[in-house]
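A.B. asks: quick one, what's the 3D model for this:
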Amino acid sequence: MTVMTLPARAGDRPRTGPSVPHVQLTQNSPDEIRRQLERWMATALPSTEIRPSEISEPGSTAFFLARDARPPQGAVLLPPRLVAEFAHIHRDGSLHVALSREDQDELVAKGWGERHPLYSPTVNVVMLYGPRTAGELEVAKTVVASSYRYATGRPLRSAEPGPL
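C.D. replies: Down below sits the predicted model:
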């Protein structure tokens, strides 16, 4: 399995809610950056369906495996079903995604996100902080592509993050 490689995120980590709903409270994505990420996700993730999240706050856009698809053995996607929703984007621009343990470690170590307060072996949810710039948008695409690969077992053609 390929592990994503991320640059270090600039600046301090944003403040996030300590419990549910787990949202980003500071350093939110500008609306246009969030819209660009949503548009990219809507067109770049084959064999997926877009609909309201089964677990997130109202207004979150979620990405599911196509109805006849199943994740690879051992992959744990987002609750409640654990086999369908692999990512959702909040109105603040942050995302919750399912990732391999190695990719989670990279995300957290490089300052791009954190594990959900309810994280466990059966609640495989990590937060990707909302991108603030065009460069951070490219990093977000890399993370989403890794979530897609984890959920489907297939790589998504994705460029490595550009300069920040």
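A.B. asks: CA atoms for contacts and neighbours, from now on please.
C.D. replies: Will do.
A.B. asks: what residue is smack in the middle of this protein?
C.D. replies: Residue closest to the mean C-alpha point of the chain, counted by C-alpha atoms, centre = their mean, is Val97 at 3.4 Å.
A.B. asks: tell me the secondary structure of the closest residue to it other than its chain neighbours, please.
C.D. replies: Closest residue to Val97 apart from its sequence neighbours, by C-alpha to C-alpha, 6 or more residues apart in numbering: Ala87 at 4.3 Å. Following DSSP: H, G, I helix; E, B strand; the rest coil, we place Ala87 in the strand state.
A.B. asks: how many residues are close by Ala87?
C.D. replies: Neighbours of Ala87 under the rule other C-alpha atoms under 10 Å: 27.
A.B. asks: pretty sure it is touching Ser147, no?
C.D. replies: Yes. Using C-alpha atoms under 8 Å, Ala87 makes contact with Ser147 at a distance of 7.3 Å.
A.B. asks: give me the common contacts of the two.
C.D. replies: 97-98 (C-alpha atoms under 8 Å, 6 or more residues apart in numbering).
A.B. asks: for comparison, sequence B:
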Amino acid sequence: MTVAGASRAGRHWHLEPRRGPRPRIAPYPIPHRQLTDRATPVLTDRITGAVATEARTNNRYHLARSHFERRGDALYLTDVTTAAPWISRTNGEILHVHETEGSMHVVMQPDDAQTVISAGWGELHPLAGRPGLGLPETYVFLYAPRDSDDADRIEQIIHRATATSTI
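C.D. replies: Presented below is the predicted three-dimensional model:
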């Protein structure tokens, strides 16, 4: 799968490949959900805690009801005037966690989205970039962590997404 806008140069940050096969994803695009290899409550709490810590420790971000998920909070860029183009399309929403399974949606710059997908950590939302729907081209579904090592990689992806959310 190739992400629109990604360069041909390949990876420009290191992300270890995900072990094993990709999980099974529901066949319908809304809600876009993971059916197998769901996270334990402990791992889901770890990921939601990492997102909350990002908002609590850096005033560039805040938590508010997700524009896309509507049932949970999302991490937003506080000053949308500084948003990178892929974040300005979401009114500042960077990511939200699906607390029932530990997966998440994250908006990334094109090269980073390609890196995540190529390394096996996620996939594009089936409706990403479709005109009139509001989902940016780089709206990525991140698979739930299966263990602590996976959670480490997911946290790395979260940090990368926030670090590249501004211009």
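A.B. asks: what's the TM-score here?
C.D. replies: For this chain pair, the superposition-based TM-score is 0.81 by TM-score structural alignment, normalised by the length of the first structure; 147 aligned residues with a C-alpha RMSD of 2.0 Å.
A.B. asks: who touches the residue nearest to the centre of the first structure in this structure?
C.D. replies: Val97 of the first structure neighbours (C-alpha under 8 Å, 6+ apart): 78, 86-88, 125-128, 144, 147.
A.B. asks: just those residues now: which is nearest Pro52 of the first structure?
C.D. replies: Set against Pro52 of the first structure, the nearest of the contacts of Val97 of the first structure by C-alpha to C-alpha is His88 (8.6 Å).
A.B. asks: count the neighbours of the alignment partner in the second structure of the closest one for me.
C.D. replies: His88 of the first structure maps onto His96 in the second structure, with residues paired by TM-score structural alignment. Using other C-alpha under 10 Å, His96 of the second structure has 28 neighbouring residues.
A.B. asks: so who does His96 of the second structure touch?
C.D. replies: Shown in contact with His96 of the second structure (C-alpha under 8 Å, 6+ apart): 66, 69, 72-75, 104-106.
A.B. asks: repeat that with 6 Å
C.D. replies: By C-alpha atoms under 6 Å, 6 or more residues apart in numbering, His96 of the second structure lies in contact with 74, 104-105.
A.B. asks: just curious, which of those is nearest to Arg18 of the second structure?
C.D. replies: Among these, Met104 lies closest to Arg18 of the second structure (C-alpha to C-alpha), at 15.9 Å.
A.B. asks: thinking again about what came up before, which one of the contacts of His96 of the second structure is nearest to Thr40 of the second structure?
C.D. replies: Met104 (14.2 Å).
A.B. asks: need the three-state assignment for the closest one.
C.D. replies: Per three-state DSSP, the local secondary structure of Met104 of the second structure is strand.
A.B. asks: list the contacts of the aligned residue in the first structure for Ala161 of the second structure.
C.D. replies: In the first structure, Ala161 of the second structure lines up with Ser147, judged by TM-score structural alignment. Shown in contact with Ser147 of the first structure (C-alpha under 6 Å, 6+ apart): 98-99.
A.B. asks: in a strand, that's where Ser147 of the first structure is, yeah?
C.D. replies: No. Secondary structure of Ser147 of the first structure (three-state DSSP): helix, not part of a strand.
A.B. asks: so how far is Gln27 of the first structure from it?
C.D. replies: Shown here: Ser147 of the first structure relative to Gln27 of the first structure, a distance of 23 Å by C-alpha to C-alpha, to the nearest Å.
A.B. asks: pretty sure the residue nearest to Val97 of the first structure is touching Phe63, no?
C.D. replies: Yes. Using C-alpha atoms under 6 Å, Ala87 of the first structure is in contact with Phe63, at 5.4 Å.
A.B. asks: gap between stretch 146-166 of the second structure and the chain center?
C.D. replies: The chain centre lies 8 Å from the centre of stretch 146-166 of the second structure; the measure is C-alpha atoms, centre = their mean, to the nearest Å.
A.B. asks: show me what counts as buried in that stretch.
C.D. replies: 150-151, 153-155, 157-158, 161-162, 165-166 (16 or more other C-alpha atoms under 10 Å).
A.B. asks: identify the farthest-apart pair in those residues.
C.D. replies: Spatial extent of those (C-alpha to C-alpha) is set by the pair Asp150 and Thr166 at 26.1 Å.
A.B. asks: for the second structure, which segments count as strands?
C.D. replies: With DSSP state E as the criterion, the second structure has strands at 61-65, 73-77, 93-98, 103-107, 122-124, 139-142.
A.B. asks: which stretch of the first structure lines up against the last one?
C.D. replies: Under TM-score structural alignment, the match for strand 139-142 of the second structure in the first structure covers residues 125-128.
A.B. asks: what does the matching stretch rub up against?
C.D. replies: For stretch 125-128 of the first structure, the external contacting residues (C-alpha under 6 Å, 6+ apart) are 94-98, 112-116.
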